[in-house]
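[1] build me a model from this:
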Amino acid sequence: MSQTTPHPIDLLIEARWVVPIEPHAVVLENHAVAIDGGNILALLPIAAARAAYAPRERVELGEHALIPGLVNSHTHNPMTLLRGLADDLPLMVWLQQHIWPAEAKVIGPEFVRDGVELAVAEMLRGGTTCANENYFFPDVIGATYRKLGFRAVVGLPVIEFPTAWATSQDEYFARAGEVHDSFRSDPLVSTAFAPHAPYTVSDESFERIRLQSDQLDIPVHLHLHETAHEIEEEKKKSGLRPFQRLQRLGLVNDRLIAVHMTQVTEGEIAACASAGVSVVHCPESNLKLASGFCPAEQFRRAGVNLAIGTDGCASNNDLDMFGEMRTAAQLAKAVAQDAAAFDAAFALRAATLDGARAIGLEASIGSIEPGKQADLAAVRLSDLETQPLYHVASQLVYACNRQQVTDVWIAGRRKLAARELIGMDTAAILARTRAWRERIVAA
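    Model prediction:
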């Protein structure tokens, strides 16, 4: 009887637990993920994997849970350089009197590049492998993500006033087209329209966005119903709630990524469900700015695709998706007055597969399934803080912290090994960050 020769592959990761996300709420013990060419070939018991494959590299994670890389579904990563600049202020005061004036003095390609690099280092050390980006100079943002081998959806900004990026409506759209074309076939970087919010974008611009997002088949990513003030101002201006205005303009559809959504009616929740809108919950930013509470459990029960984002470091003040999952789950329970709401398995799904679905990447990432890209994070669960261990998913959401992330891969390439960043100069990143601090303070 002939014995089958093991198949050569790039990488075999063996873990004490694998949390594939799909099927839902499943935890597999003593399983391995076979990876070749950046793709997941198989997920199978360790003994079977060793018999079937001859890996060029084997990684044994005897005390770890292997999860899909976390998806930060809403962030402004260049603003990492503004972390802690203007705290303990309400949204519009924070934005109009502090953040926008500070940005105006320093924003440019170098600020954006260095802010993104600092953010990537932080995200990788926290198990995040993909970000949905919303900021100016998307050409530089995308080029930086590409250089660092980090997965991102880069927002194409549209706003009704001149900025360092563009000075007119026509220029915003012309530059958006150029940036989209430059990343059209990139394996890691894709694009979405990123109109800032209904209160800063005109009907004419929204109509152009709707037409072009249909033509290009890309999402529309914007802040929506973040505060009660935003809604009252729109009602005074147009007689409509911002969501109603977007409905009238044809933007409430399955390409819409609606961020925050703290002030919503039951009808708006139902409309999101029927139209296929994705909602991004940013609980810590909303809490810190006192913007309100997204009724996450109501959205979930209605069947709305619900993702999680950190927002930017200027309003959070971190890019910690483990912290965000925990806050999202706990806050949802309090808002719904139901301890069973937004359970741990769902929190993990919102931070992975449902985040990937929101940004149009669910076919490629977000779960550990054959055929998908190998975006993975290993979380050590043997620490004192996560012992004893009864339920892996609960421990990941309610007890774990990002310092327990030891190893990260994007498309099968190791980006973090035993807590050390691969291919990134930490000392240089810190030196540039401190130089920006001095420059911003001086300005």
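[2] CA only for contacts and neighbour counts going forward, please
    OK.
[3] neighbours of the closest residue to residue 275 other than its chain neighbours, how many?
    Closest residue to residue 275 apart from its sequence neighbours, by C-alpha to C-alpha, 6 or more residues apart in numbering: residue 253 at 4.8 Å. Other residues near residue 253 number 20, with proximity taken as other C-alpha atoms under 10 Å.
[4] for residue 253, which three-state class applies?
    coil (DSSP: H, G, I helix; E, B strand; the rest coil).
[5] okay, it and residue 278: tell me how far apart.
    Noted for residue 253: a distance of 9 Å to residue 278, by C-alpha to C-alpha, to the nearest Å.
[6] about what we covered before: enumerate every residue touching the residue nearest to residue 275.
    Residue 253 is in contact with 272, 275-277, counting by C-alpha atoms under 8 Å, 6 or more residues apart in numbering.
[7] one more time with 6 Å
    Applying C-alpha atoms under 6 Å, 6 or more residues apart in numbering to residue 253 gives the contacts 275-277.
[8] okay, helices next: where are they in the stretch 151-300 of the chain?
    169-182, 203-216, 228-238, 242-248, 266-275, 283-288, 296-302 (DSSP state H, counting those that start in this stretch).
[9] give the contact list for the residue positioned nearest the centre of the chain.
    Centroid check for the chain by C-alpha atoms, centre = their mean gives residue 72 as the closest residue, at 1.5 Å. For residue 72, the contact set (C-alpha under 6 Å, 6+ apart) comprises 131, 309.
[10] that one sits in which helix or strand?
    Using DSSP states H and E, residue 72 maps to strand 70-75.
[11] contacts for the single longest strand found in the chain next, please.
    In the chain, with assignment by DSSP state E, the single longest strand is strand 53-68. Residues from elsewhere that reach strand 53-68 (C-alpha under 6 Å, 6+ apart): 6-19, 366-367, 375-382.
[12] among the residues you listed, name the ones in helices.
    Cross-referencing the contacts of strand 53-68 against helices under DSSP state H gives no overlap.
[13] ChimeraX command for the buried members of those?
    A single ChimeraX command selects the buried members of the contacts of strand 53-68 (16 or more other C-alpha atoms under 10 Å):
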select :9,10,11,12,13,14,15,16,17,18,19,366,367,375,376,377,378,379,380,381
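[14] out of the contacts of strand 53-68, which sit inside strands?
    7-18, 376-380.
[15] hey, where'd the helices end up in the stretch 1-150 of the chain?
    Under DSSP H, counting those that start in this stretch, the stretch 1-150 of the chain gives helices at 46-52, 91-93, 100-106, 109-125, 138-148.
[16] pull out the buried residues from the last one.
    Of the residues in helix 138-148, those scored as buried under the neighbour-count criterion (16+ other C-alpha under 10 Å) are 138-142, 144-146, 148.
[17] same check on the third one?
    Buried residues in helix 100-106, counting neighbours by 16+ other C-alpha under 10 Å, are found at 102-103, 106.
[18] could you also give me the structure for this second sequence? I'd like to compare it with the first:
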Amino acid sequence: MPQAIDTLIHARWIIPVVPEQKVYENCSLAVEGGQITALMPSAEAKIRFKAKREVELGHHALIPGLINTHNHAPMTLLRGYADDRPLKEWLEKHIWPAEQRWVGPEFVADGSRHAIAEMLRSGTTTFSDQYFYPEAVAIAARETGIRAHIAFPILDVPTPWSRHAEEALHKGLALRDNYRAHERIEVMFAPHAPYTVGDQTLEKIAVCSAEAQIPVQIHLHETYQEVETALKQHGERPTERLQRLGLMSPQTLCVHMVATNERDIELLKTSGAHVAHCPSSNLKLASGFCPTVEMLDAGINVSLGTDGAASNNSQDLFAEASTAALLAKAVSGKATALPAHQALAMATINGARALGIEEKTGSLEIGKSADIAAIDLSGLEQQPVHDPVSQLIYASGGHNVSDVWVAGKQLLEDRQLLTLNEAEVIQRAQLWRDRIAGHSR
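    A predicted model of the protein is given here:
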């Protein structure tokens, strides 16, 4: 008697990521109760299971849903607003004034839904976000079905969301209490950066993080100027300062890390902290190069992030994986650096480890959540397929993603969003463009 299950997905290739370097051909995934319950040859699966829904993907690769470990989702509404400018000018003269003028719950809600739509359409099933009005980001994630880690922003100075760090901590911890039992949404600390948060606040976050086991995400070593200024002001590098304050730990996710030396890499290694590499944003803002090869060789966990669309212009994590691989080769001078399998791992299981959810997602293993992306490899530009993993990283993009599931629920089917209205998302983006343009004139 065949076993009744929710969903049975047959695919040309299944790339589980764990175990490493493994590719299964003509196999199927069985999904029941939101979890993966079996991975086996399709011929056997069709005999063993009777599914409520059976999906045939004969030209596709199934992979774990991608994990974007650093984003500012609402900033999608500022995409292209102030391109091709140096970081300091970009922030101080354009982005921060625009945020002061426009950022509120409505802006954040609309921008979050837009970013989530893009992420789902390009295979991302989990994202970590750091932006004002995080409660609006959480609502958008809850309603659309994506998995989210909401990193609430903490700054000592006033922001559109909080008057000071104490208020940000109070509101953020209340948000965490609201989502404590949610299966897809977690809330974490996000002190903005060492140059916007003082020692007293950072020490308080370190204590709270350790006591309550709450992860921390922080912009760190984003530019060489940041490091030089820190040395002048504090007499120590930002990593050394965070280490002294107790904030470098296995629960810490360090975003960017482009201005590094051997001491920084050693601190990352000994503390167990993780790194979110945002190659496209770093390149666009001419911030520098994250030494991913040295970090990975040292055993540091390096994940991928898009950063916000205002400094990247895209939510496509496939583009980040490809850029990361190519950049690593160019910077190291080694064609063997960061091969395709490793780049895919950075976008999946490494991201899960960085967010502390590797037992739940990041790979297609039995017992894990059915967070799955299907990529169509039948296109002219992807032929012939000698190595499907190579094709994913070097010859494919988010536009090749056809179907997406999160916790077994399908959110994208044949390129169509199932929990978002694409036309409405576009209409809201155009409304914000007109509002901002009208104010600028």
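[19] TM value for the aligned chains?
    Laid over one another, the chains give 0.98 as their TM-score (TM-score structural alignment, normalised by the length of the second structure), with 439 aligned residues with a C-alpha RMSD of 0.8 Å.
[20] to which residue of the second structure is the residue nearest to residue 275 of the first structure aligned?
    Under the alignment (TM-score structural alignment), residue 253 of the first structure pairs with residue 249 in the second structure.
[21] again, but for residue 110 of the first structure
    Aligned partner of residue 110 of the first structure by TM-score structural alignment: residue 106.
[22] likewise for residue 214 of the first structure?
    Aligned counterpart of residue 214 of the first structure in the second structure: residue 210 (TM-score structural alignment).
[23] re earlier: where in the second structure does the strand holding residue 72 of the first structure fall?
    Under TM-score structural alignment, strand 70-75 of the first structure corresponds to residues 66-71 of the second structure.
[24] still on that earlier bit, possible to save the helices of the stretch 151-300 of the first structure as TSV with distance to residue 428 of the first structure and mean neighbour count?
    What follows is these, written out as TSV (distance: least, C-alpha to C-alpha, whole Å; neighbours: other C-alpha atoms under 10 Å):
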stretch	distance to residue 428 of the first structure	mean neighbour count
helix 169-182	28	17
helix 203-216	38	15
helix 228-238	41	14
helix 242-248	44	17
helix 266-275	44	16
helix 283-288	29	22
helix 296-302	40	20
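[25] on that earlier part again, run the chain-centre distance for the match of strand 70-75 of the first structure.
    The chain centre lies 0 Å from the centre of stretch 66-71 of the second structure; the measure is C-alpha atoms, centre = their mean, to the nearest Å.
[26] for residue 400 of the first structure, which three-state class applies?
    coil.
[27] that one pairs with which position in the second structure?
    Using TM-score structural alignment, the equivalent of residue 400 of the first structure in the second structure is residue 396.
[28] how about that match, nearest residue that isn't a chain neighbour?
    Closest residue in space to residue 396 of the second structure, ignoring its immediate chain neighbours: residue 382 at 7.1 Å, by C-alpha to C-alpha, 6+ apart.
[29] state the distance from that neighbour to residue 272 of the second structure.
    Relative to residue 272 of the second structure, and taking C-alpha to C-alpha, residue 382 of the second structure is found at 38 Å.
[30] for residue 320 of the second structure, same thing?
    According to C-alpha to C-alpha, residue 320 of the second structure stands 24 Å off from residue 272 of the second structure.
[31] next one: residue 159 of the second structure
    Distance of residue 159 of the second structure to residue 272 of the second structure, computed by C-alpha to C-alpha: 31 Å.
[32] go on, residue 30 of the second structure?
    35 Å.
[33] who's more crowded, the two?
    Neighbours per residue, other C-alpha under 10 Å: of residue 30 of the second structure and residue 272, the larger number sits with residue 30, 24 against 18.
[34] need the contact list for the aligned residue in the first structure for the more buried one.
    Residue 30 of the second structure maps onto residue 34 in the first structure, with residues paired by TM-score structural alignment. Applying C-alpha under 6 Å, 6+ apart to residue 34 of the first structure gives the contacts 12, 40-42.
[35] try residue 6 of the second structure
    Residue 6 of the second structure neighbours (C-alpha under 6 Å, 6+ apart): 31-32, 51-52.
[36] repeat that with 7 Å
    Contact partners of residue 6 of the second structure, counting by C-alpha atoms under 7 Å, 6 or more residues apart in numbering, are 31-32, 51-53.
[37] got those residues as JSON lines, with neighbour count and distance to residue 150 of the second structure columns?
    As requested, the contacts of residue 6 of the second structure are arranged in JSON lines below (neighbours: other C-alpha atoms under 10 Å; distance: C-alpha to C-alpha, whole Å):
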{"residue": "31", "neighbour count": "26", "distance to residue 150 of the second structure": "27"}
{"residue": "32", "neighbour count": "19", "distance to residue 150 of the second structure": "27"}
{"residue": "51", "neighbour count": "19", "distance to residue 150 of the second structure": "34"}
{"residue": "52", "neighbour count": "10", "distance to residue 150 of the second structure": "34"}
{"residue": "53", "neighbour count": "11", "distance to residue 150 of the second structure": "32"}
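[38] across to the first structure, which of those residues hold up?
    Listed in the original numbering, the contacts of residue 6 of the second structure still in contact in the first structure are 31-32, 51-53 (both residues aligned by TM-score structural alignment, their matches' C-alpha atoms under 7 Å).
[39] and the residues you listed, which is closest to residue 87 of the second structure?
    For these, the residue nearest residue 87 of the second structure by C-alpha to C-alpha is residue 31; the value is 45.4 Å.
[40] how close does the residue nearest to that closest one when sequence neighbours are not counted get to residue 205 of the second structure?
    Closest residue to residue 31 of the second structure apart from its sequence neighbours, by C-alpha to C-alpha, 6+ apart: residue 7 at 5.1 Å. From residue 7 of the second structure across to residue 205 of the second structure, the span is 43 Å (C-alpha to C-alpha).
[41] with residue 314 of the second structure instead?
    Taking C-alpha to C-alpha, one finds residue 314 of the second structure at 31 Å from residue 205 of the second structure.
[42] now check residue 380 of the second structure against the first structure: what is it aligned to?
    Using TM-score structural alignment, residue 380 of the second structure lines up with residue 384 in the first structure.
[43] ok, now residue 433 of the second structure?
    With TM-score structural alignment as the matching criterion, the partner of residue 433 of the second structure in the first structure is residue 437.
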